[in-house]
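**Q** Fold the stuff below for me.
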Amino acid sequence: MKDALGSQVLGGTKWKRFALVMVPTVGIAGAMTVAMANGVLASSFAVSGQRFEVSADQLDGQTFAQSGDVVVDANGKPHAVAVAGIKSATITNMCQSVVVPIPVLGNLSIILRAGGGGTPVQATDLVLDADQVNADATFTGVTIGASAADIASKTGIQGFEKHTGNPDGSTTPFAAGDFGQVVDHAVLTDVKQTAYSTTAGTMALKGLSISANLSAQGCY
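**A** Sure thing, here's the model as predicted:
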């Protein structure tokens, strides 16, 4: 069997509790995610450096691409991440949370939930900068060690680029020699992730709920 890049692969590969070795990640930036006209992503924004949590019962996605990267936040601090692009995804029972320190009051938790009640979140062109992912996963059509530039060209995932290293959040296309890996189809269950940023081309969040409290508790 060959994958979309024409490479010979073994289907049905299954890895459990994986982290950043092969991490087609899942994450959502909530209200910061923008639906883009004509499939063109908006201008890059500086990364705050605040990590957020994302969990989901399941992600079923088509075409995952990944490479290593370093994100430099607005204060100039670098963060090692796995930058991942997902062409299309269906996400069940998604939760996103961030805990923000508030002077005197303590820690403010902002929690977003969507994709329950039998109507999953639908997303296209997800691009994620994650530093930790845990899940049970089954991958089909796996290619590891391909050129990240070649993967970006052939998968057509909008926004799958590397950061320039500038605090303004700007990105640039991968170079031909940049390491990459790609999966044709993946099913991830019991997903738990921390990330620094996420963008998407389009995202439909049925049953969206956003809440804020001072419990300092996140999605997990």
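**Q** only C-alpha atoms for contact and neighbour calcs from this point on.
**A** OK.
**Q** Taking the centroid of this protein, which residue is nearest it?
**A** Central residue of the chain (Cα atoms, centre = their mean): Leu128, 3.0 Å from the mean position.
**Q** Let me know the helix or strand that that one is in.
**A** strand 121-147 (DSSP states H and E).
**Q** sorry, back to before: would you agree the residue nearest to the centre of the chain is in contact with Thr199?
**A** Yes. In this structure, Leu128 is within contact of Thr199 by Cα atoms under 8 Å, at 6.7 Å.
**Q** residues in contact with the residue nearest to Ser209 when sequence neighbours are not counted?
**A** Excluding the flanking residues, the one nearest Ser209 by Cα to Cα, 6 or more residues apart in numbering is Arg113, at 5.2 Å. Arg113 is in contact with Asn93, Met94, Cys95, Gln96, Gly207, Leu208, Ser209, Ile210, counting by Cα atoms under 8 Å, 6 or more residues apart in numbering.
**Q** how about this one, so we can line them up?
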Amino acid sequence: MTKGGEVCGRAGTDWRLFALLGPLSVLLSGGVAWATTASGAVPVAFAVSGSSFTVTADHLDGHNAVQYISTDVELDGTRHPVAVAAISRARLKNMCQFAVTRTPVGPVALVVRGGGAEPVQAEDLVIDLDRITGDMRFEQARMGQDASTLDGQAGAQGLQGVFGQRVGRLVVKDMRLRAWSLTAGVLKLKQATLAISLEESPCG
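**A** The predicted model follows:
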């Protein structure tokens, strides 16, 4: 469930455990959200909106992933500490994404669903998130690496001295995450749906 854009009422792994946060000073390292060009190879910076959004999936299977701490920045200079997760290739089953906007008629959510019959396919996926829950499995994990040496997917790379980690394979069951941005070189959703909902947590 969500309330005011925050994930709550569900047990799981806090993103801070996933990131194995080092000293809080790493949050001062700066940074902006990452996007990818059409080739999916070169990152460009952009300002994030003032609203986070939620992504859920029954199952995520990702390969060649790196993760490090950074911050996203709004146009007015407001900063949001995030864990940047860059995954070379990912498959998501029963994915649902929603963003809630306050309107004169009340909260309205934009909802995108996909991955029911066939998994959603993502290449060079980069997610700037501040919370994730679910059952996780790491394979070929290397934690504590300097983020500037990660050679991240889609060009995503942290600053020198910032905590980073790399995994050969990341599996998350019953995934639920809150993000400030999500970009991909390629994102394929077969039989996808896009709808407006008056529910604040339409993905359940």
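**Q** Give me the buried positions along the strand holding Leu128 of the first structure.
**A** 121-143, 146-147 (16 or more other Cα atoms under 10 Å).
**Q** quick one on the thing from earlier: closest to Val81 of the first structure out of the contacts of Arg113 of the first structure?
**A** Nearest to Val81 of the first structure among the contacts of Arg113 of the first structure is Gln96, at 18.2 Å by Cα to Cα.
**Q** In space, what's closest to the closest one - neighbours in sequence excluded?
**A** Val54 (4.4 Å).
**Q** Number of residues surrounding the nearest residue to the residue nearest to the centre of the first structure once chain neighbours are set aside?
**A** Closest residue to Leu128 of the first structure apart from its sequence neighbours, by Cα to Cα, 6+ apart: Thr198 at 4.5 Å. Thr198 of the first structure has 20 neighbours, counted by other Cα atoms under 10 Å.
**Q** what do you get for Ser88 of the second structure?
**A** Neighbours of Ser88 of the second structure using other Cα under 10 Å come to 20.
**Q** if I look at it, how far off is His59 of the second structure?
**A** According to Cα to Cα, to the nearest Å, Ser88 of the second structure and His59 of the second structure sit 17 Å apart.
**Q** same deal with Arg176 of the second structure?
**A** 10 Å.
**Q** Can you check my assumption that Ala152 of the first structure lies in a helix?
**A** Yes. Under DSSP: H, G, I helix; E, B strand; the rest coil, Ala152 of the first structure falls within a helix.
**Q** Do I have it right that it meets Gly159?
**A** No. Ala152 of the first structure lies out of contact with Gly159 (Cα under 8 Å); the separation is 9.0 Å.
**Q** Of these two, which one has the most company?
**A** Gly159 (24 against 21).
**Q** Just confirm that one contacts Gly39, I think it does.
**A** No. Between Gly159 of the first structure and Gly39 there is no contact under Cα under 8 Å: 9.7 Å.
**Q** what do we get in the second structure for Thr90 of the first structure?
**A** In the second structure, Thr90 of the first structure lines up with Arg91, judged by TM-score structural alignment.
**Q** the helices in the first structure, which residues?
**A** 148-155 (DSSP state H).
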